[in-house]
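Visitor: What would the 3D arrangement of this be:
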Amino acid sequence: MPELIPPTTDLHAAWLTAHREWGPGRHEDGFGLLPTDRPETAAGFAAWIARLEAGSATATCRWIVEGDEVLGGIALRHELTAATAALGHIGYGVKPSARGRGIGSFALSRMLEHARTLGLDRVLLVCLVGNTASARLIERHGGLLESEPDVVRRYWITL
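Guide: So this is what the prediction gives:
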């Protein structure tokens, strides 16, 4: 059974395995990874985890894990800022080999519950137009399309 946990240096090797499965690029929004982060080394990984912990007042980052395996990540940005308007309040990713098992739905449900406890009354989620699996997931959780999409679909979920 998967669970959501705060990022931890204890899962460095497992996180690197998941990251390698995704391949190059910045497509793991749920991890809060920035282009300047260097998670490959132990020191860089620890610095990244420390940065995520330091930002916990404005964003909640959780890893989706099962046992000692990192399946994905999900992040909730607490405020509507310019970055949130572009990326959404909630960003998530599930590694390719773990998709199709309901893991994204599990994680999104838990993060929507957390958003409610923070007092948010609605949240924005975005996905690329071609990402039909993500669009279906958001719609199953009550996402209403804001407008006709061009590059990204913008959905609002009322909590």
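Visitor: alpha carbons only for contacts and neighbour counts from here, please
Guide: OK.
Visitor: which stretches of this structure form strands?
Guide: Under the criterion DSSP state E, the chain contains strands at 3-5, 59-66, 69-77, 90-94, 122-128, 144-145, 152-158.
Visitor: Any chance of a markdown table for those strands, columns mean neighbour count and distance to Arg101?
Guide: Formatted as a markdown table, the strands of the chain follow (neighbours: other CA atoms under 10 Å; distance: least, CA to CA, whole Å):
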| stretch | mean neighbour count | distance to Arg101 |
| --- | --- | --- |
| strand 3-5 | 16 | 14 |
| strand 59-66 | 22 | 12 |
| strand 69-77 | 24 | 11 |
| strand 90-94 | 24 | 10 |
| strand 122-128 | 21 | 19 |
| strand 144-145 | 18 | 24 |
| strand 152-158 | 19 | 22 |
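Visitor: Let's see this one next, to set against the first:
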Amino acid sequence: MTHAKLIRPSASFYASWLESWDEWGTLDQDGAAAFVAARYDLDLRDSSDFAAWVEVLHHLPRESFQPPGGLANQSTIWVVRDDVYLGAVSLRHSLVNEYLTEVGGHIGYGIRPSARGHGLAKFALKGALDEARELSMERVMVTCKQPNVASARTIEACGGVLERVCPPESFAPDLGVTEPILRYWITL
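Guide: Below you'll find the predicted structure:
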């Protein structure tokens, strides 16, 4: 975690973000990237679409901004070190749909594979919790897949109290859940 910092998204991290995407092998690096980009029909491999996506991420936290269906107002924070994008955390200000209420929770985070194991997820989650406090949120739900022991430990280290383990069959089929989900609450 040495010298890592939390920043608002910036188009200047385009090349580094793409490298992270390639490491992940998927667009959904932080629990929100793919969903937001799809709602705005943006190709994040295109530099101008990437810049437009970053602009959307700057608008999403504003109460006056009405996101398209399925999206919640949210704050996105990036983890960077030495001008390299390392990961992100998204704080959804409310749980606006069944997926968020049951599966996604208030906070989604992800650290690029080459940067894991250095406390960056905990650093990012703590940053999101600070943001939640600034928004006067009283508690937040954070979830992870049961096999993701590292994420469960991160949530617990930040005060997460396990509400329950939800088997995949407990969710509506259209939510696409294939593994048990651990649902945690963190009181702020």
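Visitor: Out of the strands of the first structure, which gets nearest to Met111 of the first structure?
Guide: Each of these has some distance to Met111 of the first structure by CA to CA; the shortest is strand 69-77, at 7.0 Å.
Visitor: Which residues does that closest one contact?
Guide: For strand 69-77 of the first structure, the external contacting residues (CA atoms under 8 Å, 6 or more residues apart in numbering) are 11, 14-15, 18, 28-32, 58-65, 84, 88-95, 98, 107-108, 111, 115.
Visitor: distance from that strand to the second structure after superposition?
Guide: Mean deviation of strand 69-77 of the first structure relative to the second structure after superposition (mean CA distance after the TM-score superposition for the first structure): 0.5 Å.
Visitor: quick revisit: Throw the strands of the first structure into JSON lines and include distance to Gly102 of the first structure, thanks.
Guide: Output for these, formatted as JSON lines (distance: least, CA to CA, whole Å):
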{"stretch": "strand 3-5", "distance to Gly102 of the first structure": "12"}
{"stretch": "strand 59-66", "distance to Gly102 of the first structure": "12"}
{"stretch": "strand 69-77", "distance to Gly102 of the first structure": "11"}
{"stretch": "strand 90-94", "distance to Gly102 of the first structure": "10"}
{"stretch": "strand 122-128", "distance to Gly102 of the first structure": "18"}
{"stretch": "strand 144-145", "distance to Gly102 of the first structure": "20"}
{"stretch": "strand 152-158", "distance to Gly102 of the first structure": "19"}
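Visitor: Minimum distance to Glu53 of the first structure: which of these has it?
Guide: Of the strands of the first structure, the one closest to Glu53 of the first structure (CA to CA) turns out to be strand 59-66, at 8.5 Å.
Visitor: so that closest one matches what in the second structure?
Guide: Using TM-score structural alignment, strand 59-66 of the first structure lines up with residues 74-81 of the second structure.
Visitor: Look through the second structure and tell me its longest helix.
Guide: Across the second structure, the longest stretch assigned as helix under DSSP state H is helix 120-134.
Visitor: Can you report how many residues neighbour the counterpart of Ile103 of the first structure in the second structure?
Guide: Alignment note (TM-score structural alignment): Ile103 of the first structure maps to Leu120 of the second structure. Residue neighbour count, defined by other CA atoms under 10 Å, stands at 24 for Leu120 of the second structure.
Visitor: Give me the distance between Leu120 of the second structure and Leu57 of the second structure.
Guide: Per CA to CA, to the nearest Å, Leu120 of the second structure is found 21 Å from Leu57 of the second structure.
Visitor: ditto for Asp30 of the second structure
Guide: Relative to Leu57 of the second structure, and taking CA to CA, Asp30 of the second structure is found at 13 Å.
Visitor: So which of the two has more stuff around it?
Guide: Using other CA under 10 Å, the more surrounded residue of Asp30 of the second structure and Leu57 is Leu57, with 23 against 20.
Visitor: residues in contact with the nearest residue to that one once chain neighbours are set aside?
Guide: The shortest distance from Leu57 of the second structure to any non-neighbouring residue, by CA to CA, 6 or more residues apart in numbering, is to Thr76 (6.5 Å). Contacts for Thr76 of the second structure were tallied using CA under 8 Å, 6+ apart; they are 8-9, 57-58, 88-91.
Visitor: List just the nearest of these to Glu138 of the second structure.
Guide: Distance to Glu138 of the second structure, by CA to CA, is smallest for Leu91 among these, at 13.4 Å.
Visitor: How about the aligned partner of the closest one in the first structure, nearest residue that isn't a chain neighbour?
Guide: Superposed on the first structure with TM-score structural alignment, Leu91 of the second structure falls opposite Leu76. Nearest non-adjacent residue to Leu76 of the first structure, counting by CA to CA, 6+ apart: Ile90, 4.5 Å away.
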